[in-house]
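A.B. asks: Just a sequence and a predicted model for now, questions to come.
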Amino acid sequence: MIYDFLVIGGGIAGASAAYELAADASVLLLEAEDTTGYHATGRSAALFTRNYGCPIVMQINATSAHFFQSPPLGFCETPLVTTRGCLTVASGGLEGELDALLARSEPSDSVCRIAPQNALEMAPFLRSERVADAVFEAGVSDIDVAALHLGFINGAKARGAIIATKHRVLSVLREDRVWRVNTASESFSTACIVNAAGAWADKVGAMVGARSIGLVPKRRTAIIVKAPAGLDCAALPSIDFAGTAAYLKPDAGRIMASPGDATPSEPYDAWPDDMDIAVLVDWIERETKIKVARIEHSWAGLRSFVADEAPVVGFDPDVPDFFWLAGQGGYGIMMAPVLAKLTAELCTATVGAHSKAFAQSLAPERTTQLYGGDQ
């Protein structure tokens, strides 16, 4: 059989693309691991906010909001998002760091300055001497990533897509306008490849002779610690710290913490570095009143970026019938509904007027100027 589309990668990008493509085409999704969503998707901070990322990412996030609030009928059994709110605090001398966040406020997505005392009431474990100013963004929500990913996987299957795990792509050949994609146990034929391989996307591109898009996987570390006694985690907002990439977030009655690190890495099954964890624990105890007696869980994930930190979505300019869906950074969960629909529109030449602006901004051609990638 020659599939219309073969999607490489079963994370949120590949799963959502398979879901949209399968509405009108035959689709095969190949995942290298035992389960889909094993890498970056399964290790996400799981927050939705319009005010995150570069301008084009924020536009995509805003457009995705409707899907999260009103998913297709039968897509999931429970809500995909739950209101959380995000508190950003600034220590003395860093108050100006909040101005850019305040400037992004819109009537439909209010961001407002609040008194330090109000911030301390929201998060009583913060140190009062470290909170000189604060901003609260009410529209930030928790995303049920597992439900979102499963909705795309099950929806793709219901539309006829084949989802095949334990199929790591080893080589790719093209003959007579047909791609032959080879794994250790089988070979598959397709008219078009969709490269949604996450941190491995440039590796897949190299298999077909495409120029590198300059993709850089970056490791991010997270830990779970016990919440202070008596703290109502259900009412706690996510907390960002101005001047740093660090953040705290409630997680099932505990506290998740990340330094927001972005350490360049080769693609691999990421694990946390002991020194990164030690530095994070020290930071927590200096910036808050939380005493870390024990780390209940730790992990790391890879977030992959190109130079301008916008995703790469579109057909390769030199390799026919090879489509990039990569470089989604730490925003892939939020952008998935829009990027999947854009992928389907581009792959089937049905791009609407609203999507054209996104498509031009995300096209793979731009990475040649950004990165100057070689064959």
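C.D. replies: Happy to help now that I have it.

A.B. asks: only C-alpha atoms for contact and neighbour calcs from this point on.
C.D. replies: Fine.

A.B. asks: you'd agree Ala119 is up against Cys86?
C.D. replies: No. In this structure Ala119 lies outside contact range of Cys86 using CA atoms under 8 Å: 10.6 Å.

A.B. asks: Now Trp283: which helix or strand?
C.D. replies: When elements are defined using DSSP states H and E, Trp283 is found to belong to helix 274-287.

A.B. asks: Going by contacts, tell me the helices and strands next to that helix.
C.D. replies: Counting contacts by 3 or more CA pairs under 8 Å, 6 or more residues apart in numbering; DSSP states H and E, helix 274-287 packs against strand 216-226.

A.B. asks: got the contact list for whatever helix or strand comes next after the strand it packs on?
C.D. replies: Next along the chain after strand 216-226, taking DSSP H and E as the criterion, comes strand 238-241. For strand 238-241, the external contacting residues (CA atoms under 8 Å, 6 or more residues apart in numbering) are Arg84, Gly85, Cys86, Leu87, Thr88, Val89, Ala90, Ala246, Tyr247, Leu248, Lys249, Pro250.

A.B. asks: alright, now check it against this:
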Amino acid sequence: MQSNSPKKIVVIGGGIAGLSVAAAVADWADVIVLEREPHLGYHASGRSAALFTETYGNRVVRGLTLASRLAIVEGGFVAHRRGALHVGWSGDGDAIDRLAGELQALVPSVRRLWAAELHALVPVIAAEATCGGVYEPDAVDVDTGKMLESSASALKAGGGIIRIGEEVRAISPDGGGLRVETNAGVYTADIVVNAAGAWVDVVAGMAGLSGLGFQPKRRTAFLFDPPAGTDISGWPLVVDLHEQFYFKPDAGRLIGSLADETDSEPCDAYPEDIDVAIAVDRIEQATSMRIDRPSTPWAGLRTFAPDRTPVAGFDPRLPGFFWLGGQGGYGFQVSLTLARLSAALMRGEPLPADVTALGVTATALAPDRFLVPAATP
């Protein structure tokens, strides 16, 4: 006889991935979120550039993003209509034309800007220095703090529990479920959700599983002042076509970055002085800006699966062990949709129709795609 009692779910990781999925299942499960750090969103979620753009990522990521727009708008998580601009330089005209065509097919509001139009939008880029760019006017800044708090509040309202400063030490089978041992106690669960960000493969190892090949990549950023007397409030995110740097307004100042992706071990990432210096030089070479005092540098880890598509699904090697990782640099723009479809997968239900209509399938997200089939005897 099947039990009617709620499922017990332990979510490992208190970033946006873990919090949003915990909130999504709280109405039908008893949920506990375990976060090793002293506060939520400590690592990647607390260090995001906070932009929602429908042109970023591969086909699956774009589908997840498109499915998330309504929830982000209706949830009141839009902080500013920002726009995003890919800038080309001398000799990049054909590449910009191709990119404009590709992105317009995905997002009709995208348009090709010519040199004079680009200069008018971002005056620090001289018209003679650029062949123009590709502009996505509907990209928006996301209030990441509000998103984290909203998911945490929804979880608590549904009876869920958050434990901070609690580190998982081991995961093992326990009857028909799983046993999770931490530095503070022991939990039993029907489902364990591995939403540990850069540590997803490490957490899998605690359960006796080999990892899926996730790779954390460090990205460094810093703040700097705009040119004196310049109104930057209408500037978009400006990204070099070759992803050599980016800059964007933030609370009256500018965020600059090398747009780097440096392989890293899972860690509390710190900025490298050389990365800041190279980014400053590239921004100065491309614009009329002079950055005298870059300040408040920081670094975060953006963790990708080998195919740069997020992973969401049960591991066939250990019943009840659910992967939710590899959100890379797309976390805040895809997390609410990944939470909904993960909840459906955990209940054995079809994926939401609005998500599948955008070409997202359970197979495309499943961890199985990285597992070598067992040899036939």
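C.D. replies: Thanks, I have the structure now. Predicted model, so just to flag it, every value in this text is computed and none were measured.

A.B. asks: What about the contacts of strand 238-241 of the first structure, which are in strands?
C.D. replies: Counting by DSSP state E, the part of the contacts of strand 238-241 of the first structure found in strands is Cys86, Leu87, Thr88, Val89, Ala90, Tyr247, Leu248, Lys249, Pro250.

A.B. asks: Out of these, flag the one nearest to Leu126 of the first structure.
C.D. replies: Leu126 of the first structure lies nearest to Val89 out of those, by CA to CA, at 9.4 Å.

A.B. asks: In the second structure, what residue corresponds to that closest one?
C.D. replies: By TM-score structural alignment, Val89 of the first structure lines up with Val87 in the second structure.

A.B. asks: How many residues are close by its match?
C.D. replies: Neighbourhood size, Val87 of the second structure [other CA atoms under 10 Å]: 25.

A.B. asks: so which helix or strand takes in the nearest residue to it once chain neighbours are set aside?
C.D. replies: Spatial nearest neighbour of Val87 of the second structure, chain neighbours left out: Gly133 (4.4 Å); criterion: CA to CA, 6 or more residues apart in numbering. Gly133 of the second structure is part of strand 130-136 when elements are defined by DSSP H and E.

A.B. asks: average gap between that strand and the first structure?
C.D. replies: Once fitted to the first structure, strand 130-136 of the second structure is off its aligned match by 1.5 Å on average (mean CA distance after the TM-score superposition for the first structure).

A.B. asks: Name the residues of whatever helix or strand comes next after that strand that are buried.
C.D. replies: Downstream of strand 130-136 of the second structure, the next assigned helix or strand under DSSP H and E is strand 140-142. For strand 140-142 of the second structure, a neighbour-count test (16 or more other CA atoms under 10 Å) marks Val140, Asp141, Val142 as buried.

A.B. asks: go on, stretch 218-237 of the second structure?
C.D. replies: Buried residues in stretch 218-237 of the second structure, counted by 16+ other CA under 10 Å: 218-226, 232, 235-237.

A.B. asks: Same question for stretch 99-116 of the second structure.
C.D. replies: Neighbour-count burial for stretch 99-116 of the second structure flags 99-101, 103-104, 107, 110-116 (criterion: 16+ other CA under 10 Å).

A.B. asks: Equivalent analysis for stretch 28-48 of the first structure, please.
C.D. replies: Using 16+ other CA under 10 Å as the test for burial, stretch 28-48 of the first structure gives 28-33, 36-48.

A.B. asks: Among these, which are located in strands?
C.D. replies: Members of those lying in strands (criterion: DSSP E): Leu28, Leu29, Leu30, Leu47, Phe48.

A.B. asks: tell me the angle the helix holding Trp283 of the first structure makes with strand 247-251.
C.D. replies: With axes from the mean of the first three to the mean of the last three CA atoms, to 10 degrees defining the directions, helix 274-287 of the first structure sits at 90 degrees from strand 247-251.

A.B. asks: Run through who's touching stretch 10-21 of the second structure.
C.D. replies: Stretch 10-21 of the second structure is contacted from outside by 22, 31-36, 40-45, 147-148, 151-152, 155, 168, 187, 189, 191-197, 324-325, 331-332, 335-336, 338-340, 342-343, using CA under 8 Å, 6+ apart.

A.B. asks: To clarify, my last question referred to stretch 308-325 of the first structure.
C.D. replies: 13-14, 53-54, 56-57, 191-196, 208-210, 305-306, 326-329, 339, 343, 346-347, 359, 362-365, 370.

A.B. asks: do stretch 130-140 of the first structure as well
C.D. replies: 47-50, 83-92, 95, 98, 102, 109-116, 119, 287.
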